[in-house]
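Chemist: Could you look at this predicted model? Sequence included:
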Amino acid sequence: MLLVALLALGLLAGAAAHLPGPVFLTAAAAISGWLLLFAARERLGRTRRH
């Protein structure tokens, strides 16, 4: 499992290295926003259950 994760990370990092800066930053901001929303939703769900 660790080997698969490292391989995926290498593939994504290699692909990101070939993107122009603004495209990379836009994609990174979109992914970060999605992760923040997901984390907030999960935390809110746990708070309501307990």
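Modeler: Everything's here; your move. Residues are numbered from 1 along each chain as shown.

Chemist: going forward, measure contacts and count neighbours with C-alpha atoms only.
Modeler: Fine.

Chemist: Look up how far residue 15 lies from the most centrally placed residue in the chain.
Modeler: With distances taken as C-alpha atoms, centre = their mean, residue 31 lies nearest the centre of the chain, 4.9 Å away. Taking C-alpha to C-alpha, to the nearest Å as the criterion, residue 31 is separated from residue 15 by 15 Å.

Chemist: ok, now residue 3?
Modeler: Spatial separation of residue 3 from residue 15 under the definition C-alpha to C-alpha is 18 Å.

Chemist: Tell me which of these two has more neighbours.
Modeler: More crowded of residue 3 and residue 15, by other C-alpha atoms under 10 Å: residue 15, with 11 against 8.

Chemist: second one coming, line it up with the first:
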Amino acid sequence: MLFLVAALMLLGVALGTVAHVPVGVSVAVAGFIGVWLVVFAVRERHGRRRTTSH
């Protein structure tokens, strides 16, 4: 429960920051995070395939 509260507080801080930066910066950061999540998902999926085949 404490983790959920901390995550919501961090989300509130992040949304407050997004409201004060230019739209271009927000879009660039969102794109970077999106690419990072895709790379992470691909690496996780590839790693699990390798470990389950043995």
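Modeler: Arrived safely. Because the structure is predicted, anything quoted here is derived from the model rather than measured.

Chemist: TM-score for these two?
Modeler: After superposition, the two chains reach a TM-score (TM-score structural alignment, normalised by the length of structure 1) of 0.92; 50 aligned residues with a C-alpha RMSD of 0.7 Å.

Chemist: now for residue 25 of structure 2: what does it line up with in structure 1?
Modeler: In structure 1, the position corresponding to residue 25 of structure 2 is occupied by residue 23, as judged by TM-score structural alignment.

Chemist: Now do its match: how many residues are near it, please.
Modeler: If we define neighbours as other C-alpha under 10 Å, then residue 23 of structure 1 has 11 of them.

Chemist: what helices or strands is the helix or strand encompassing residue 24 of structure 1 leaning on?
Modeler: Residue 24 of structure 1 is located in helix 21-49, with elements delineated by DSSP states H and E. For helix 21-49 of structure 1, the contact count by 3 or more C-alpha pairs under 8 Å, 6 or more residues apart in numbering; DSSP states H and E identifies no helix or strand as a packing neighbour.

Chemist: give me every residue that touches the residue nearest to the centre of structure 1.
Modeler: Applying C-alpha atoms under 8 Å, 6 or more residues apart in numbering, we find residue 31 of structure 1 in contact with no residue.

Chemist: Residue 9 of structure 2 pairs with which position in structure 1?
Modeler: Using TM-score structural alignment, residue 9 of structure 2 lines up with residue 7 in structure 1.

Chemist: typo on my end, residue 51 of structure 2
Modeler: Under the alignment (TM-score structural alignment), residue 51 of structure 2 maps onto residue 49 of structure 1.
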